[in-house]
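Colleague: predicted model and sequence below, questions to follow.
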Amino acid sequence: MAKNKFHDGPGPSQRQLQVGETVRRTLAEVLARGDIHDPDLARMSVTVGEVRMSPDLKIATAYVMPLGGAGQEDLPALLARNKGELRRVVGKKLGLKFAPDLRFRLDTTFDQMDETRRLFSRGDVRRDLDE
């Protein structure tokens, strides 16, 4: 089986999943409370959908989306600009020897779900599914 971005190994370890969820909750709490001292970021309500950890736990990729979708193009850059402060907070919460490097990507899962719903509602697809 060829490796691709969806199937490249056995999947995340239990430790990766646990640390990723802790990072996700921590980021969500900090962003919801407005603890970051950036006026541009303070104006946004940010949803942290998922955090994926690298196998060595040194890189955390957070999938984020602004509530309502407004300003999504700017969000990864705004968060990256405040990465140092966010990383310090995450590091304290995790209690690991090293705080993971934070990377931010737009969460496109909602767009993918909408596209899937749209496809399933098409007449030709419904006909094929009913057969």
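Modeller: Okay, I see it.
Colleague: contacts, neighbours, all on C-alpha from now
Modeller: Noted.
Colleague: nearest to the spatial middle of the protein, which residue is it?
Modeller: Nearest to the mean C-alpha position of the chain, by C-alpha atoms, centre = their mean, lies Tyr63 at 1.7 Å.
Colleague: doesn't it lie inside a strand?
Modeller: Yes: assessed by DSSP: H, G, I helix; E, B strand; the rest coil, Tyr63 belongs to a strand.
Colleague: residues contacting the longest helix anywhere in the chain, please?
Modeller: Taking DSSP state H as the criterion, the chain has its longest helix at helix 14-33. Helix 14-33 has contacts (C-alpha atoms under 8 Å, 6 or more residues apart in numbering) with 36, 42, 45-55, 57, 60, 62, 86, 89-90, 93-94.
Colleague: in that helix, which residues are buried?
Modeller: Gln16, Val19, Gly20, Glu21, Thr22, Val23, Arg24, Arg25, Thr26, Leu27, Ala28, Leu31 (16 or more other C-alpha atoms under 10 Å).
Colleague: okay, pairing it with this:
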Amino acid sequence: MVKRSDKVGEEIHKIISELLIKGLKDPRIGFVTITGVKMTPDVRMATVYFTVHGGDEQRQNSAAGLNSARGFIRKEIGQALKMRFTPEIQFKYDTSLEYGQHIESILKEIGSTDDGDNT
């Protein structure tokens, strides 16, 4: 059985992704991908996870742009969802992709050292 908070999170994910495709006017927001939305059980708070194509500076600029557009994004969510209360939005950079790449590089390193040690 799907929880209400999960359904609302999926809808918020779609809405924000569409807003990013249409283009928010803030030039600081780079190539941002929404990776997930986690809702509190009472659906009053949404944590929106994102990744950015680029380095640390691009990540910081995009985070600042998203936080600056938070009011506009929240208004658009409220109009689309027609809920009694529009959830507060918090943006967080998703480090899971970087973590996965780090683990993969470690495994490759271990694999390359094992190949030569067969004595």
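Modeller: Now that the structure is in, tell me what you want to look at. It should be emphasised that the depicted structure is a prediction, and the values quoted were computed from it without experimental measurement.
Colleague: could I get the TM-score for this pair?
Modeller: The TM-score (TM-score structural alignment, normalised by the length of the second structure) is 0.81; 112 aligned residues with a C-alpha RMSD of 2.2 Å.
Colleague: and the strands in the first structure?
Modeller: 46-53, 59-66, 101-106 (DSSP state E).
Colleague: that older thread, how about the buried residues of helix 14-33 of the first structure in CSV, adding distance to Glu73 of the first structure?
Modeller: What follows is the buried residues of helix 14-33 of the first structure, written out as CSV (distance: C-alpha to C-alpha, whole Å):
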residue, distance to Glu73 of the first structure
Gln16, 28
Val19, 27
Gly20, 24
Glu21, 24
Thr22, 26
Val23, 23
Arg24, 20
Arg25, 23
Thr26, 23
Leu27, 19
Ala28, 19
Leu31, 17
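Colleague: what's Gly49 of the first structure aligned with over in the second structure?
Modeller: Aligning on TM-score structural alignment places Gly49 of the first structure opposite Thr35 in the second structure.
Colleague: tell me the contacts of the aligned partner of Arg59 of the second structure in the first structure?
Modeller: In the first structure, the residue matched to Arg59 of the second structure (TM-score structural alignment) is Gln72. Residues near Gln72 of the first structure by C-alpha under 8 Å, 6+ apart: Met65, Pro66, Leu106.
Colleague: is it true that Asn89 of the second structure touches Phe72?
Modeller: Check again: residue 89 of the second structure is Ile, not Asn. No: between Ile89 of the second structure and Phe72 there is no contact under C-alpha atoms under 8 Å: 10.8 Å.
Colleague: these two: who's more crowded?
Modeller: Ile89 (20 against 13; other C-alpha atoms under 10 Å).
Colleague: and the more buried one? What does it align with in the first structure?
Modeller: Ile89 of the second structure maps onto Leu102 in the first structure, by TM-score structural alignment.
Colleague: please name the nearest non-neighbouring residue to its match.
Modeller: Distances taken as C-alpha to C-alpha, 6 or more residues apart in numbering place Ala60 nearest to Leu102 of the first structure, at 5.0 Å, with adjacent residues excluded.
Colleague: that neighbour maps to what in the second structure?
Modeller: Looks like Ala60 of the first structure aligns to Ala46 there (TM-score structural alignment).
Colleague: so how far is Ala69 of the second structure from that match?
Modeller: 15 Å (C-alpha to C-alpha, to the nearest Å).
Colleague: next one: Asp114 of the second structure
Modeller: 50 Å.
Colleague: what about the two, which has more around it?
Modeller: Ala69 (15 against 10).
Colleague: what's near enough to touch the counterpart of the more buried one in the first structure?
Modeller: Under the alignment (TM-score structural alignment), Ala69 of the second structure pairs with Asn82 of the first structure. Asn82 of the first structure makes contact with Ile36, Asp38, according to C-alpha under 8 Å, 6+ apart.
Colleague: relative to Phe104 of the first structure, how far out is Asn82 of the first structure?
Modeller: The separation that Asn82 of the first structure has from Phe104 of the first structure, given C-alpha to C-alpha, amounts to 11 Å.
Colleague: many thanks, I have nothing further to ask.
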